[in-house]
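# what's the 3D shape of this:
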Amino acid sequence: MARQSSADPSEVGKFDALASRWWDRSGPMRPLHAMNPARAAWIMQRIRAQYATGPVRLLDVGCGAGLLSESLARAGCRVTGIDAAPETIEVARAHAAAQGLTITYRAAETTDLRAEGLRFPVITALEVIEHVPDPQGFLNDLAALLEPGGLLFISTLNRTAQSFAIAKLGAEYLLRLLPVGTHAWSRFITPGELAILCRNAGLCLSDIAGLVPTPLTGGFRAARNLSVNYIALARN
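Predicted coordinates:
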C-alpha cells in the first residue's frame, strides 16, 4: 500500500519560496549548480554501462527547477521530473521550454506515482531523502517505482563532524551560500544507514562515491571521501 504523503509541508514551503532564484548561479542554489556536472556525469556513466546509447526513461524525484533533469535530458534520457513544490515545478517547465527541452514535469510525490502503478528503469533522487519525514517509507516508494533490474541513484549528506562544520555552519551561517535552515544536520544519513534503508526496501547498494570541491574550478569531482556529500547507486 502506498503511503498518504512522502513530503514534509514545511520543507516544501521552504523550497517553493526559493523557486524564482533556482537558476541563479550565484543565488541560494549555487552549491547545486556547482555539483550538478559531476553528479550528472557519474549517473550517466553508469546508465550507459547498462543501457548503451539508446534513450532511457528516467524519473527525477525532487527535481526542483530542473538542474539535473535538464542535464540528463541533454544526455539522451527521456525525463519525467516530479517535485512536491508546485511553484518550483512551474519554474522548471518554463526554463525547459526556453531551452527547447522536452521534459515531463509534474507537481507530485512518489506516493502519487506509486498509486498510479508507474515504474521506471532509472530513478534519481538527489538531495531529497534528508528532507522527507519518513526516509524508509520514501525508499520503499522508490523501490516500488523501480523496474526489475533498474538503477536508483541517491545523493545526500553524511552525518559527520565535517558535514556539520561545512554543510551546516559553513554554508548557511559563515559563507551564506544557503539560507539558514536549509538543512537539519540531524536528518543527514550515513552511508551505513542508507545501506540498511535500501536493504529493508529490497535494494542493494552497488556503488558509492563522495563529492568533493575542486577549488581551482569552483566545481566538484567524484572521490573516495564520503565525509560530507556522497552519491550512491542501488539496484533491486
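
# could you use CA atoms for every contact and neighbour count after this?
OK.

# list the contacts of the residue minimising distance to the centre of the chain.
Among the residues of the chain, the one closest to the centroid is Leu126, at 1.3 Å (Cα atoms, centre = their mean). Leu126 sits next to 61-63, 153-156, 231 when contact means Cα atoms under 8 Å, 6 or more residues apart in numbering.

# so is the nearest residue to Arg74 once chain neighbours are set aside in a helix, a strand, or just coil?
Leaving aside its chain neighbours, Arg74 sits nearest to Leu101 (7.8 Å; criterion: Cα to Cα, 6 or more residues apart in numbering). The three-state assignment at Leu101 reads coil, by DSSP: H, G, I helix; E, B strand; the rest coil.

# just checking, Leu101 touches Ala75?
No - using Cα atoms under 8 Å, Leu101 is not in contact with Ala75; the gap is 11.3 Å.

# could you also give me the structure for this second sequence? I'd like to compare it with the first:
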Amino acid sequence: MSGTTIRAGEIEKFDALAARWWDPRGPMAPLHAMNPLRTRWIAERLRRGGDLTGLSILDVGCGAGLASEALARRGARVTGLDMAAEALTVARAHAAAGGLDIAYRDGRPEDLTDTFEAVVALEVVEHVADRMAFLAALARATRPGGMVFLSTLNRTARSFLMAKVGAEYVLRLLPRGTHDWRSFVTPSELGDALRRAGFRVADLAGMAMDARGNWRETRDVGVNYILAARRA
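The predicted structure follows:
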C-alpha cells in the first residue's frame, strides 16, 4: 500500500495480520473466499479464456499475495507492491514454496518508473487518504491502452450494516476496525475519479456471497463491487 496516499496506521494494521494471511479460516477468510471470483473476473476481461501468459500485471496493495499468486498461476508476470514489510516476507516465502516467480517490492505506486499492461488494486482504495493521488499513480503505472481493476465497498446503508457492523462486530469475519465506512466509495464517485485520472470505465459488477459462503457476480453493487477501466 502507498506510503503517502495511505491513511496513518493502515500499513501497521495489515502487517499485524501477516502471519495468518494464508489461513483460509483466519482474519483474511473473506478475501480467500472472494479471491477466485475477483481474479477470474479480471482474467476474463484481460484475455478471452482467462489465459494471462506473458502479461505484465502490477498488484498494488498485494499484502501476502492472494491475488498475485492467483494471477501468476494463470501465466501472468506479476509484480506485487506493498509497504507492509511483514506481509511481503510472508508473500515471498509462500510464492517460493509454491514454485511461483513473483517480483514482490516494498514501495509506493507513485514511486514506480516502469509500467504494466494491467494494474490491480483490490480492496485498497477504501484505505487510501488521497484517492485522486492514488488513482493518478495507478494511471502512471498503466501503459496506454492498458487496464486497471479495482474492487471495493460501496458507501450505502446496507454496506454499513453488512460490511462494517455485521462483518466486524456481529459475525466477526474481519478484525474490528478493518474498515472505515466513511471511506467507502460509490461507483459513480470512483468512475468520476478514474475519468479525471485518464481512464475510461469499461465494466462494473457487484459481488455477493451466497448462503454457502461462495462469492458470485451480480448486478447488485450495493455492497461489494469490482470495476474495470482502460487508460487512454
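
# who's in contact with the residue nearest to Arg74 of structure 1?
70, 73-74.

# kindly state which residue of structure 2 is aligned to it.
Aligned counterpart of Leu101 of structure 1 in structure 2: Leu100 (TM-score structural alignment).

# quick check: the residue found closest to Ala70 of structure 2 once you drop the neighbours it is linked to in the chain vs Ala137 of structure 2, distance?
Distances taken as Cα to Cα, 6+ apart put Thr39 closest to Ala70 of structure 2, at 6.7 Å, once the chain neighbours are dropped. Distance of Thr39 of structure 2 to Ala137 of structure 2, computed by Cα to Cα, to the nearest Å: 22 Å.

# now swap in Phe160 of structure 2 and tell me
Phe160 of structure 2 is 29 Å from Ala137 of structure 2, by Cα to Cα.

# which bit of structure 2 covers stretch 186-198 of structure 1?
Going by TM-score structural alignment: stretch 186-198 of structure 1 matches residues 182-194.

# now the strands for structure 2?
56-60, 77-82, 103-106, 116-122, 142-153, 199-209, 215-218, 224-231 (DSSP state E).

# out of those strands, which is closest to Leu17 of structure 2?
strand 77-82 (13.9 Å; Cα to Cα).

# what's in contact with that closest one?
So strand 77-82 of structure 2 is contacted by 1-2, 53-63, 65, 68, 71-72, 88, 102-109 (Cα under 8 Å, 6+ apart).

# what's the mean distance for it versus structure 1?
Comparison of strand 77-82 of structure 2 with structure 1 after fitting gives an average deviation of 0.4 Å (mean Cα distance after the TM-score superposition for structure 1).

# just stretch 200-207 of structure 2 next, same as before
So stretch 200-207 of structure 2 averages 0.6 Å relative to structure 1 (mean Cα distance after the TM-score superposition for structure 1).

# from Asp60 of structure 1, how far out is Ala73 of structure 1?
11 Å.

# ignore the last one, Asn158 of structure 1
21 Å.

# could you check which of those two has the larger neighbour count?
Asn158 (26 against 22; other Cα atoms under 10 Å).
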